[in-house]
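Chemist: Mind folding the following:
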Amino acid sequence: MSEYDMIVVGGGPIGLFGTFYASLRDMKVLLIDAQDELGGQLVTLYPEKMVYDVGGFPGILAYDLAQKLVEQAKMFSPDIRTSEVADGLEKTSDGMYVLKTDKGNSFKTKTILLAVGLGRLMPSRLGAKGEVEYENRGVYYTVRRKKDFEGKRVLIVGGGDSAVDWALTLAPIAKSVTLIHRRDQFRAHERSVKELFQVAKVYTWHELKEVKGDGQRVNQAIIFDNRTKDEKVLDVDAVIISIGHKGDLGNIPKWGLKMKGRDIVTDAMMQTNLPGVYAAGDVAQVEGAPKLALIAVGFGQAAIATSVAKKYIDPNASVFAGHSSEMNKFKKE
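Modeler: Next up is the predicted model:
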């Protein structure tokens, strides 16, 4: 059975940075991710969106950011396994852990960093007529490639940041963009909502009733006013249902971790109630601190978690080993 200093569960931005930082601290690391491609939400939900809240980048395409993080994570050649789910966790008699996966594999480790974000992501569906029939043939839950919508009549369903951002992103290249939202209040940034009304046709208090097509592709959508029940028929080529994704943490909540809702509770050192097990990023709730679901915050949490884990493994090590500009200092502890 392979043994590691740390197993990082989750291949999103925080897991990737945690993998890099643990490797930088001369720890033997295994990264496990349930998705088939590293990058987490950056590649699964919004690969073509711009990310503005990461230090050093005035703006960077989400997919490009993911690739830079993957490159960084691989600098010290950690072991990486994708399309594999962390399933079970057992404590051994020597104080280590055995992590078991859905592939029947077992790995022994001294510490674990849980950076699973929302967990395995599945799109939230409306249940509208024709929605399933035309999935990936005109009905989509995210935009993987902007060019697929060039010159198309696009209908977007939703009122959050993702829905509004996609409307703004596609408006310059689509033939037309229409957005419907079941309320008149948006959960997106105020500046974005203001711009939305300038570039797209917006129907508030409206919902999607049915998606129609020719058997091959979508060509119409029926929407209705949820107050009056009046219906409108829209000629469309694509329907993007952007009402969120559901995260599945699998069996992780059964490992004996202290949870608050779907969040894993940690202290300020990112330690969970299980010795040697840490959490960082969207899945972590630091006791006594506000929760900010930002990549920048997760990076800091990952650095704290891996540094504390280094000290946990080797009491003679320093939590802070020095600045990364002195890289040799990290490798010679």
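
Chemist: make it CA atoms for all contacts and neighbour counts henceforth
Modeler: OK.

Chemist: Would you check how far apart residue 130 and residue 210 are?
Modeler: Separation of residue 130 from residue 210 (Cα to Cα, to the nearest Å): 6 Å.

Chemist: and if you look at residue 204?
Modeler: 17 Å.

Chemist: ok, now residue 290?
Modeler: Remark: distance between residue 290 and residue 210 (Cα to Cα) = 41 Å.

Chemist: more crowded one of the two?
Modeler: Between residue 290 and residue 210, residue 210 has the larger neighbour count (other Cα atoms under 10 Å), namely 16 against 8.

Chemist: here's the other one to compare against:
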Amino acid sequence: MIIAVGRGVAEIQRLELQESNDNEHVNLHYTVQNPEYFAGKRVLVSGGGNSAVDWAIELAKVAQRVNVVHRQSEFRAMERNVSEMYEIADVRTPYQITQLQTNGERINQVGITHTLNREHILLDVDEVVISHGYTSNLSDLASCGLKMSDGMVLMSQHAETNLPGVFAAGDCATNESKVRLIAGAFNDAIVAVNRAKLYLNPEAARMAYVSSHNELFRDKNRSISRS
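Modeler: The predicted structure follows:
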């Protein structure tokens, strides 16, 4: 068995305030489907990654005002876009949302708190956009007896897990020399497949092979070239 389930099922990282659940289908959004919906409105965007910055820039083109709140002092987005955002939006860092006030029907004020000096500010809003990224959970794999590290399946350099006959590849797996690139995932897959073959057939070659190394393909290529 080869486990290659990526980072698991991605789930939106929601704002952990009761009022956010009550207003999720009113004026609290986890995605922006139509920027024109925000035209002429006071919008607050919370987040520090590329999505948050990109939406802040786009919404600033149509909104009356865009506030951006991020709990860190530095943004994780592209520097050029961050610079543009600072020019067209009211950016507050390091602040995080700690309070949502409603007028009985929808959120009309958002309380933000400075993460260091605890200064508290109330901002008038019409719409709130939360862009805190995604979470994933592979804990169910641990219940199967797999050894985990930092929430991922621990594998050897040969893609072997602690369970005999079970191998891992890609973003779900880790070891001390793991390369977190697409190319690294491809390499994991090759190693895992070849190790699985060796597990099933101990007489198989111990070196990882790809199709171009296979004699059957070489013979086929030679026959095609002669024809």
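
Chemist: Tell me the spacing between the residue positioned nearest the centre of the second structure and residue 15 of the second structure.
Modeler: Central residue of the second structure (Cα atoms, centre = their mean): residue 134, 4.8 Å from the mean position. According to Cα to Cα, residue 134 of the second structure and residue 15 of the second structure sit 12 Å apart.

Chemist: cool, residue 81 of the second structure as well?
Modeler: Residue 81 of the second structure sits 24 Å away from residue 15 of the second structure, going by Cα to Cα.

Chemist: Same check on residue 3 of the second structure?
Modeler: Note on residue 3 of the second structure: its distance to residue 15 of the second structure, by Cα to Cα, is 32 Å.

Chemist: Ok, residue 161 of the second structure next?
Modeler: 36 Å.

Chemist: Which residue of the two possesses the greater neighbour count?
Modeler: It is residue 161, of residue 161 of the second structure and residue 15, that has more neighbours when counted by other Cα under 10 Å, with 21 against 18.

Chemist: what's around the residue nearest to the more buried one when sequence neighbours are not counted, how many residues?
Modeler: Using Cα to Cα, 6 or more residues apart in numbering and skipping residues adjacent in sequence, the residue nearest residue 161 of the second structure is residue 155, 4.6 Å away. Residue 155 of the second structure: 25 surrounding residues under other Cα under 10 Å.

Chemist: Kindly report the same for the one 5 residues further on.
Modeler: Other residues within reach of residue 160 of the second structure, judged by other Cα under 10 Å, total 21.

Chemist: still on that earlier bit, what does the residue nearest to residue 161 of the second structure align to in the first structure?
Modeler: Aligned counterpart of residue 155 of the second structure in the first structure: residue 266 (TM-score structural alignment).

Chemist: helices or strands up against the lengthiest helix in the first structure?
Modeler: Determined from DSSP state H, the single longest helix within the first structure is helix 295-313. When contacts are defined as 3 or more Cα pairs under 8 Å, 6 or more residues apart in numbering; DSSP states H and E, helix 295-313 of the first structure packs onto helix 13-24, strand 106-114, strand 277-279.

Chemist: could I get these as JSON lines with mean neighbour count and distance to residue 317 of the first structure?
Modeler: Formatted as JSON lines, those follow (neighbours: other Cα atoms under 10 Å; distance: least, Cα to Cα, whole Å):
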{"stretch": "helix 13-24", "mean neighbour count": "29", "distance to residue 317 of the first structure": "13"}
{"stretch": "strand 106-114", "mean neighbour count": "23", "distance to residue 317 of the first structure": "15"}
{"stretch": "strand 277-279", "mean neighbour count": "27", "distance to residue 317 of the first structure": "18"}
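
Chemist: circling back to that earlier point, and the match of residue 155 of the second structure, how far is that from residue 226 of the first structure?
Modeler: Counting by Cα to Cα, the gap from residue 266 of the first structure to residue 226 of the first structure is 42 Å.

Chemist: what sits against residue 175 of the first structure?
Modeler: Residue 175 of the first structure is in contact with 150, 151, 152, 153, 154, counting by Cα atoms under 8 Å, 6 or more residues apart in numbering.

Chemist: can you rerun that using 6 Å?
Modeler: Applying Cα atoms under 6 Å, 6 or more residues apart in numbering to residue 175 of the first structure gives the contacts 151, 152, 153.

Chemist: Verify the contact between the last one and residue 234 for me.
Modeler: Same thing as residue 153 of the first structure. No - the pair residue 153 of the first structure / residue 234 is not scored as a contact, 9.3 Å apart, by Cα atoms under 6 Å.

Chemist: Which one's more surrounded, those two?
Modeler: Counted by other Cα under 10 Å, residue 153 of the first structure and residue 234 do not tie: residue 153 has more neighbours, with 20 against 17.
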